[in-house]
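Undergrad: Build me a model:
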Amino acid sequence: MAKKIVVTGLGTSSPLGGNVADTWKALLAGESGVSTLDHDWVAQYDLPVTFAGQAKVHPSEVLERHEVKRLDPSSQLALISAREAWADAGSPDVDPERLGVDYATGIGGIWTLLDAWDTLRERGARRVLPMTVPMLMPNAAAGIALSMHLGARAFARTVASACASSTESIVNAYEHLQAGLADIIVAGGTEAAIHPITIASFSSMQALSRRNDSPETASRPYDVARDGFVMGEGAGSIVLETEEHAKARGARIYAELAGGGVTSDAYHITAPDPEGRGATRATMLALEHAGASIDDVRHINAHATSTPVGDIAEYKAMRSVFGDRLDQIAVSATKASTGHLLGGTGALEAIFTILALHERTAPPTINLDEQDKDIPLDVVTSPRSLGTGDVLAISNSFGFGGHNAVAAFRSV
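TA: Predicted structure coming up:
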């Protein structure tokens, strides 16, 4: 018999705020976390895109000096968010061998890697820091920052599936709890890849918005004038456990993680299947695990990156799953406010989905001035009540390489 998996703790450091409360408040207020980059390297490399969704609170303002020195920025953000989530869950007293970590990143320690390369070229091999490799590893957030801090000995697993990474980690955590591999799991993802090389690369593939004169309105999901995504950085962490375990320790429960689905397009290096077939299957798997029908879904936090091709492919997938029922589902596209956190985006948006259920309020989508007629969704543009009774919501994430991950959450 399937176990009921519940959410008992939330933590984040995002472009909208340094914690969950500030981030959620800013999101509901329709604020943008996107701004012009104030770095010398923007002009040095003549970057065609000069803005991004930077973390609202710099990790150096939160962490101890030795933690900043020994962790890549991606792991710093992960540690901040995980500490908040763990405290929010009541700092559970759990056997370390029954505590696991399912964490993700899309790129990992890119700042550490490229800073070390500059040091090697300019100052020689002896000046490269001995912690360089542990800091740049994609598993550094899960294995070094989180598991060592929390003393998690059940496992510390890392997913790297591009922009689907942290949603896939959440789905993995669901499966690992169902399998009895742990009593509590900290799941989520992180990214700190606002770097000249990633901006240059994404720009070269025509993936980024170039609204340098108006960065706060650049991410425009579903708008006819959308011209690409906006890079963001941050982390999101979620404490998950079985309902039985949570109730036994008297934990506060935000929502149920009802199920999830993970599929692959096997279609193109960067483009999604134009008909959204992989995304469709991932959604159907999530609903199947949740024991739910399409009629149970009232809210979707869409991947909605603000790219001309991606938004339509996701719409086709949603229409394929829900048919006419889609017209009655409240859809939020929160990257308009945060930018796209790449490997961390699914975790942040899962938190938004969980809070939408917990507070019965779907968050708004900003910057939608003229909705694309080819994407006739019921887009939430101001905070909207999700009503009473049992509510099911899903959170979508899709990534380069054809990765699709969908998590389903239910109100409690």
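Undergrad: alpha carbons only for contacts and neighbour counts from here, please
TA: OK.
Undergrad: Could you name the helices and strands sitting against the host helix or strand of residue 351?
TA: Per DSSP states H and E, residue 351 falls inside helix 345-358. Contact partners of helix 345-358 among helices and strands, from 3 or more Cα pairs under 8 Å, 6 or more residues apart in numbering; DSSP states H and E: helix 165-178, strand 184-191, strand 234-242, strand 255-264, strand 297-301, strand 361-362, strand 392-399, strand 403-410.
Undergrad: again, only this time at 6 Å
TA: Using 3 or more Cα pairs under 6 Å, 6 or more residues apart in numbering; DSSP states H and E as the contact criterion, the neighbours of helix 345-358 among helices and strands are helix 165-178.
Undergrad: Could you check the angle the helix it packs on makes with helix 345-358?
TA: Counting by axes from the mean of the first three to the mean of the last three Cα atoms, to 10 degrees, helix 165-178 points 60 degrees away from the direction of helix 345-358.
Undergrad: structure for this one too, so we can compare:
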Amino acid sequence: MPHAQAKFAIAALDSALAQRIVDTHIWAVEQGLRGAAAAELFDGYCQRLVVHGTPLWRAHSAMETLHPQWHGYGATWRRDLNAIAPESYAHGEDDEAIWVRSPFYALIERARAGEPNPSMRRRLSAGPEERDFPALKEFFAAGATDYAAWLFVYGDPLASGLGIGDRSQGSGVVFSFATDRDAGFSDDDVMLMQATLPALSLAMKAHAGHVIASGLLRTYLGWDAGGRVHAGAVTRGSMEQLRAAIWYADIRGFTELSDSAPGPTVIDLLNDAFEAMAAPLRERGGQVLKFVGDAMLATFAFEEAERAVACGRAIDAVIEATRNLEALNRVRAEAGAPLAEVDFALHVGEVMYGNVGAADRLDFTAIGPAINEVVRIEALCQPLGRSILVSPEFAEIARESGRRLEPLGLHALRGVKAPKALFALDGNAQG
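TA: Below you'll find the model as predicted:
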């Protein structure tokens, strides 16, 4: 509807409904500017509908996202609970047969065909022909009498290639509302929702863009680095110095494997091995800084007073990682898949943490002599017949908490002037 026509239509409404529309619209915009989360926004919206007299029984919203683990998230509001239940949808968990027979799928197909922001109304109590989707039959059986749904597409549907919006901010948002009132929704109820859902959608889009950017940055840069970049640490050369326990792992014999095995086999091995190693870090506050080919670099930053705690967590993480890898390799051996044999090195020192790179291509990373040294230490695992090596700096702190380490004598590290006294850690040690 053109802007002038929209103003005329609202002016033609009775003053009470017009005021409810204006109040709800202003509320949605204010909440969007405040940065309210999508579930919080939807809960607040449903509460306002109820306050305005809409006989809401159940409501649902859902939107797509860009995330390696989740393809979307949503929320369901129920009157009997007077509460919202947030939901996350993992990739591949949808039952395709159920999904393609849902009202939301029908709305999306209409959007793909070029219909702008399609909607649906079904008066469930009017007869079986109004209950033309399995979900609507379930709602009717539970007491619902009327159903309304809307899809609001984000971005230019024609420019997206899928005809369903700009996925960098989520492709769009779908809403459904049901009532159990005998007479169903009134015309005023439907007008209130239809006139205010665009503002709610825009507020949810703002939050979706924030969530997508935050999630992708944390996924590709790491939890801490991604959070720092999203918070504004984007200037090239901006660095800070920190003390950290440094955790380095490298898959043994990977070059030969990658030269001989099919690409998917190699990727499968990397994914299995990295998850086996990252899980213990995740649980203990370790930050995975980067994956470099078949190697993984992580840190446990600490203040000096907490250095023994940080090093203890690094040791516990590497011990658990070795056990995870042993269990993984048993499964892979039974399947006839290549094994993931991994060497580890633990070190502690000062690192520079921040942005380096070209003007238009930055990397948020850790650099410094301590990083170079932990890589050189790991390279001695195979020659020394050990899978976990520890630097003297790390060993000194580890001994403070009673950790058992085996001295291996002095060893020269490539590119490091003075030999270092290395130590071995038993992968089954309990500390």
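Undergrad: Report the TM-score for the pair.
TA: For these two chains in superposition, a TM-score of 0.25 is obtained (TM-score structural alignment, normalised by the length of structure 1); 154 aligned residues with a Cα RMSD of 5.9 Å.
Undergrad: how near is the residue lying closest to residue 354 of structure 1 once chain neighbours are set aside to residue 201 of structure 1?
TA: By the measure of Cα to Cα, 6 or more residues apart in numbering, the closest residue to residue 354 of structure 1 outside its immediate chain neighbours is residue 255, 6.1 Å from it. When distances are taken as Cα to Cα, to the nearest Å, residue 255 of structure 1 and residue 201 of structure 1 turn out to be 38 Å apart.
Undergrad: So if I had to pick from these two, which one is more boxed in?
TA: Of the pair residue 255 of structure 1 and residue 201, residue 255 is the one with more neighbours under other Cα atoms under 10 Å, namely 22 against 12.
Undergrad: For residue 25 of structure 2, give me its contacts.
TA: Residue 25 of structure 2 makes contact with 196, 199 under the criterion Cα atoms under 6 Å, 6 or more residues apart in numbering.
Undergrad: element containing it?
TA: Element membership for residue 25 of structure 2, per DSSP H and E: helix 15-34.
Undergrad: and if you look at residue 121 of structure 1?
TA: helix 110-123.
Undergrad: Downstream of that helix, the next helix or strand is which one?
TA: Next along the chain after helix 110-123 of structure 1, taking DSSP H and E as the criterion, comes helix 132-136.
Undergrad: so the nearest residue to residue 407 of structure 2 once chain neighbours are set aside is in which element?
TA: Excluding its sequence neighbours, the residue lying closest to residue 407 of structure 2 (Cα to Cα, 6+ apart) is residue 423, at 4.5 Å. With the criterion set as DSSP H and E, the secondary-structure element containing residue 423 of structure 2 is strand 420-424.
Undergrad: tell me the contacts of the residue nearest to residue 407 of structure 2?
TA: 389-390, 406-408.
Undergrad: Need the nearest residue in space to residue 206 of structure 2, chain neighbours excluded.
TA: With Cα to Cα, 6+ apart as the measure, residue 32 is the residue that lies nearest to residue 206 of structure 2, at 6.7 Å, once sequence neighbours are left out.
Undergrad: Go ahead and confirm the one you found touches residue 203.
TA: Yes - using Cα atoms under 6 Å as the test, residue 32 of structure 2 is close enough to residue 203 to be in contact (4.1 Å).
Undergrad: thinking again about what came up before, could you pull out the buried residues of the helix holding residue 25 of structure 2?
TA: 17-18, 20-21, 24-25, 27-29, 31-32 (16 or more other Cα atoms under 10 Å).
Undergrad: Looking at those, which is nearest residue 318 of structure 2?
TA: Ranked by distance to residue 318 of structure 2 (Cα to Cα), those are led by residue 32 at 43.6 Å.
Undergrad: Can you get me a residue count around residue 313 of structure 1?
TA: Residue neighbour count, defined by other Cα under 10 Å, stands at 21 for residue 313 of structure 1.
Undergrad: and it, what helix or strand is that in?
TA: Secondary structure from DSSP H and E places residue 313 of structure 1 in helix 308-322.
Undergrad: Same question for residue 102 of structure 1.
TA: When elements are assigned from DSSP H and E, residue 102 of structure 1 belongs to strand 99-105.
Undergrad: tell me which strands and helices that strand is in contact with?
TA: strand 155-159, helix 165-178, strand 184-191.
Undergrad: Mind giving me the packing neighbours of the last one?
TA: Helices and strands in packing contact with strand 184-191 of structure 1 are listed as helix 73-88, strand 99-105, helix 165-178, strand 234-242; criterion 3+ Cα pairs under 6 Å, 6+ apart.
Undergrad: Dump these to TSV, plus mean neighbour count and distance to residue 278 of structure 1.
TA: As requested, these are arranged in TSV below (neighbours: other Cα atoms under 10 Å; distance: least, Cα to Cα, whole Å):
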stretch	mean neighbour count	distance to residue 278 of structure 1
helix 73-88	27	29
strand 99-105	32	21
helix 165-178	27	14
strand 234-242	31	25
